[in-house]
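Colleague: model the following, please.
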Amino acid sequence: MAEHESRRLNESPFGSGRDRKGRMRGTKVSPNGGYSTVVETRALTATGCGAESEPRTPASKGAEGSGVSGSSRIYSVTRGHLVDIRDITVGEIVQGAGPDLRPVAGRVTSVEPAGTRSTYATRLSNGSILTCAPGHQFMTPVGWHETGDIRPGDVMAAPWVYIPPAGVSGRPRASVAQGRILGLLLGDGYLGQAADIDFVGASPELHISFSQSVLSAFPESTFRSIVRERGVVTTMVSGGTVRGGVGGTPAGGLLTWLRELELKTPRGEKSAGGSLSDTKFVPKSFLEASLPVIQELVGALWDTDGCIFRFTKSPEGRGATYKTISIQLAEDVRFLLLRLGVPTSISQLPYEARKGSRLAYQISVTDTVRFAEMLNGHLHHGGKAAEVALMAGLGKDMHSRARRLGSHLPVGIIQDLVRESGVSVRPVFEAAGLPRAMMSRAGMNHVGYGNQVRLALALDSPKLHRLTAVQWVKVVSQEAAAADELVFEIAVDGVHSIIVNGVAVRTLER
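Modeller: Here you go, the predicted model:
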């Protein structure tokens, strides 16, 4: 992208939502010079929109137009996985945010091209990027705001969880053993050559787990192991007939299953092989699987390529990350974790390989309390399993950085909610046990999830309780994406927002 095409948010060309000093309209200047949203004049209504917001119809779009990029990803509850908005069909069920900001499902009534527009990519602190026209609206704590009204440090609503699929009851269901096999092979499996299926690693527990899971799902399988340098073992699977103790037939039912999942190429193709490390993915039948299957799959992924680490010397300070060089697998793992109610962030990590510079994708868990709760008992690697068990035992006693770390609510909004209730800020913040720095807008800019909950309890504020139903993800930057891109609008029956690329955006209302 040319340098002159790239704009940071504080250089946004869409100034219609700002006054001449660059402040968002509907804000006031605090005595210390900071800005705060005027909750009294932009009341939080039951729909999550500011009171001044009118339903957006085709006749009332912003001057620059609205719509999201056709490649934007929406969670289809009907299909059980993410789908490009241009591929969504009328009648599908998608996820949005309800009047209480909690997840709801609604039926799509229309998906329409909205014409070609200039588009801008808004980058969020959790690594997500949403590309849309300048007039499209995001959900903020004080209502809907167009892209042009967004600045770095502003926040957008994102769900804590993806709701269970609704349209998969008649499809073949994956088993728990298959979930573990898939996770181990996506992590440390070699699938790239002919009919070979190899599991490679140095952990004896994982080789035992792999063999037992394969035998459970495909009883005809046999195995042969080779010990390589540094104690690394390769476990090779065959279909049950070993010739001379050297080789065996292709891996029978396991091979057929992997071909059905499209992780191995169909039989007879010249380019026989399968997915390599940078092309691995989670098949759709596992994205829509039951939670026990997902728990076993994600546990196996963490057994192989996941990491449990400490960020403090105390046992309460633990975190979890997962790394892959497949961008599709990274998206799939984030989706599976959100199915489990585990929010994450994603970052790119450049590294040098034999063929030059490459990118790895690191997924960082932002709620390790929930992570441990959902995955305890589903890891088989000795050290990692013990760490997760310890984390699960600590539960809510874990370090504050381990609980819903990714939610950031502007402190000014909370202060205004406190004043709106007719009490002073200081006693409420003191009752919640929060530091004095939070009492001043010049001190701390955002309040994390744990402190949001403490303040909501201290204030007994339904409005603040409601705001904790979603995570508030900070805006990092905005850049020009395309000068002329086809964008799409979507309407959903009874739902005024949908989750697009992980954040809540406005639907078309009729």
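Colleague: hey, let's count contacts and neighbours off CA atoms from now on
Modeller: Fine.
Colleague: quickly find the element holding the residue nearest to residue 319 when sequence neighbours are not counted.
Modeller: For residue 319, ignoring the flanking residues on the chain, the nearest one in space by Cα to Cα, 6 or more residues apart in numbering is residue 309 at 5.3 Å. Here residue 309, judged by DSSP states H and E, is contained in strand 306-310.
Colleague: other SSEs contacting that strand?
Modeller: Under the contact criterion of 3 or more Cα pairs under 8 Å, 6 or more residues apart in numbering; DSSP states H and E, strand 306-310 touches strand 318-324, helix 382-394.
Colleague: how about 7 Å then?
Modeller: Identification of packing neighbours for strand 306-310 by 3 or more Cα pairs under 7 Å, 6 or more residues apart in numbering; DSSP states H and E yields strand 318-324.
Colleague: what lies in contact with the strand it packs on?
Modeller: Applying Cα atoms under 7 Å, 6 or more residues apart in numbering, the contact partners of strand 318-324 are 302, 305-311, 330, 360-365, 368, 402.
Colleague: one more to put side by side:
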Amino acid sequence: VAASLDRAEQLIYTIGERRGITEFMPVSRLMKDAFDHIDRLFHMRGDRTGLTSGFRDIDAMTTGFQPGNFVIIAARPGMGKSSFALNMAVAAARLESEPIAFFSLEMSNNELIQRLICAEARISMNDMRRGNIKQHQWEEISRAMGLLNELPLYLDDLGALTVSDVRSRCRRLKSMGGLGAIFIDYLQLVRPGVLARNSNRNEELSEICRTLKMTAKDLNVPIVALAQLNRGVEIRSEKRPMLADLRDCLAGDALITNADTGARVRVSDVVTARLRFNVWALDESLKMVRRPILDAWDVGRRPIFRVTTRSGRTIRCTEGHRFLTPSGWRKLKELHAGNCVAGPRRYDAPKWTVNALTQEQAVLLGWLIGDGHLGGSAALTVSDDGDARIAVELAKREFGLRPIVKPERHDTPALRVVLTTGRLCGAGKNPLTSWLRDLGVWKTTGARKRVPDVLYGQADDVVAAFLRGLYHADGSLSRFGESTRLNCRLSTISEQLARGVQHLLLRFGINAFVRSESRHIGGYRTTTKALWTVSFTERQAVVKFLSSIGFLGTKQEKALAKLVPVKTNDSSHYDRIPLEINPRVRALRQAHGLSHAGLGWRDQGKRMSRATCGMLALRLDDEELDRLAYSDVVWEDIVSIAPEGLETAYDITVGDVHNFCVDGLVTHNSGSLEQEADVVAFLYRDGYYNPETNEPDLTEFIIAKHR
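Modeller: Predicted coordinates:
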């Protein structure tokens, strides 16, 4: 109802203003207004062409607050935000001679009037509250009241104010006698016009800011909103606020995927190199879409926390960074172990490929990283003659080599394929060695192994070939005892290789688990190394793996033989719908008058499968269930949140949807207040933190953003 009333009022206001609702306006029709505006500025030329702040230096820096501007003035409690805004409102009403609207959600009109009188009469507010007024001060009070009485200043102290109320009241005020500016004290107390299902306070504030910005444009007046900063200011030695205090952010090593090229880029590099590219993000339908980075910045040193999910995905961020949960966007400090957060189920292939590899090159590369010797003469250890023949043929065809096959050791049937040219050609002349060096993998061994950067930008068939070679070397497919359940597993002592493989598997919709443990590792014979495993047991994932990736030669044949054609047991409880959706299904069942049998589902306190959710969406005709059943996200349980100390942190702004995928999880833009604002300023009083300061009453006005 509130939304409908707001739209109706907007339409009436638009008709009253005689403005057409059109998509486009010809430039020719805009030229006269533009010239008139420039001419007006020419005749007004000076330090200020917009609404005055009442402070000469601020007007000189901002040229005044322009019509349509959304201005945020933020500070910690006790810095004098309300008094500062009241002084600005009085100055604007006095000098602009247009009505000024002041919304106070914190103080009553009576308290506001007392503050205004004290400011004009230059009387202490504490003295007035105590009635400690001297005889000569009555004259100043009378003078102040007379002055204020003549001002076109309108106060509103409704405590439960919605953003729709602000729009509605200001439209009426402007239609009656014009409007010069709007002041709001303060932003976090304003409520959204319409409470969306599953929305939280972060989303509401973002929507409030967007609505206020649109209101400023519609009414063609500046809106000045006060905002309260978080406690991040208190924990650092330098107490002066900065834009970072309106943002929450990521550690510098967080990896963001370039959705066009597939490259994985550190967020710190995005900032330092001023990189701009499309990233993967979620739209309102929970589908993966490409969206551009609009801005990126260093927000200074912040306390960092490591978040680990059930599948082993990790992300390092500040406590205020927001994650997508079944109940909407929530800050990390509001989450704990057991809560669900969203991650991507799959990534599409990049739009274009740089330095394309052949499938044969990719197979050999993966095989070498798994079982190869990448120093001196390149060599590959294989299990039998069949594998040796495959390796020899690949090396001949792709690099023109003449490999030599010899026994690995006398006590093992393994063979060693030495990938040589067959002649003394000197350092750097072996084409395979030169190629591996160019890819950055030459002489990388043990824990230093990784997925070469070039692989992330390859087509799906080339990525599949690389994984085929790697899994043929270090992977396995085994049954759980006598059951039909299968476990596809890759083992390595390199964490970065394991996490790179986990990321590449998302190309095929395979969500794998990464885990580590200490144990004896083959020839290393040590328990000091961590063995990292990449594994998945879900039957659909195993089928996808064997059909799209698989192994080489007889190993693939044996793997296919283990796959029972008919599904008999798939006990994986991964990639299921969060429990939070169950109450919705119960309510819908009752609303439709269905029995449990009629619906085909009973709430047993378990997470339902995506297939069940899709069936329920069809039977209950519910869009939300349909959206969840066919979404591009997987809901991950958090298993731990651990502090990791102070580090330099970074953040980015993404267009349109204001979220992005990083380190395998979906996170939101920070700084939602700042994004919509044309001007962001802070108030700071050193005397609040340092009682010994020489200027305890001095307030600094810090302009941090001026669009």
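Colleague: quick revisit: do you know how far the residue nearest to residue 319 of the first structure is from residue 283 of the first structure?
Modeller: Noted for residue 309 of the first structure: a distance of 29 Å to residue 283 of the first structure, by Cα to Cα, to the nearest Å.
Colleague: the more surrounded of the two?
Modeller: Neighbour count, other Cα atoms under 10 Å: between residue 309 of the first structure and residue 283, residue 283 has more, with 17 against 13.
Colleague: in the second structure, what residues pair with the strand holding residue 309 of the first structure?
Modeller: Mapped onto the second structure using TM-score structural alignment, strand 306-310 of the first structure spans residues 475-479.
Colleague: mean per-residue distance, that stretch to the first structure?
Modeller: Superposing on the first structure and averaging over aligned pairs (mean Cα distance after the TM-score superposition for the first structure), stretch 475-479 of the second structure comes out at 1.3 Å.
Colleague: can you tell me what sits against that stretch?
Modeller: Under Cα under 7 Å, 6+ apart, the answer for stretch 475-479 of the second structure is 485-491, 559.
Colleague: which of the residues in stretch 186-202 of the first structure are buried?
Modeller: 186-201 (16 or more other Cα atoms under 10 Å).
Colleague: could you identify the most distant pair in those?
Modeller: Greatest spatial distance among those (Cα to Cα): 194 and 201, at 20.6 Å.
Colleague: my guess is residue 200 of the second structure contacts residue 328, does it?
Modeller: Yes - Residue 200 of the second structure lies in contact with residue 328 (Cα atoms under 7 Å); the separation is 6.2 Å.
Colleague: helix/strand/coil for residue 105 of the first structure?
Modeller: strand (DSSP: H, G, I helix; E, B strand; the rest coil).
Colleague: circling back to that earlier point, of the buried residues of stretch 186-202 of the first structure, which belong to strands?
Modeller: Counting by DSSP state E, these place 189-190, 198-201 in strands.
Colleague: and the counterpart of residue 494 of the first structure in the second structure, how far is that from residue 321 of the second structure?
Modeller: Alignment note: residue 494 of the first structure maps to residue 656 in the second structure; criterion TM-score structural alignment. Computed as Cα to Cα, the residue 656 of the second structure to residue 321 of the second structure distance reads 19 Å.
Colleague: same question for residue 517 of the second structure.
Modeller: As judged by Cα to Cα, residue 517 of the second structure and residue 321 of the second structure stand 30 Å apart.
Colleague: between those two, tell me which one has more neighbours.
Modeller: The residue with more neighbours, out of residue 517 of the second structure and residue 321, is residue 321; 22 against 13, by other Cα under 10 Å.
Colleague: list the contacts of the more buried one.
Modeller: Applying Cα under 7 Å, 6+ apart, the residues contacting residue 321 of the second structure are 248-249, 331-332, 670.
Colleague: using a markdown table, lay out those residues together with secondary structure.
Modeller: Shown next, in a markdown table, are the contacts of residue 321 of the second structure (three-state DSSP):
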| residue | secondary structure |
| --- | --- |
| 248 | coil |
| 249 | coil |
| 331 | strand |
| 332 | helix |
| 670 | coil |
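Colleague: mapped onto the first structure, which of those residues hold?
Modeller: By both residues aligned by TM-score structural alignment, their matches' Cα atoms under 7 Å, the contacts of residue 321 of the second structure still in contact after alignment to the first structure are 248-249, 331-332.
Colleague: right, I'll leave it there.
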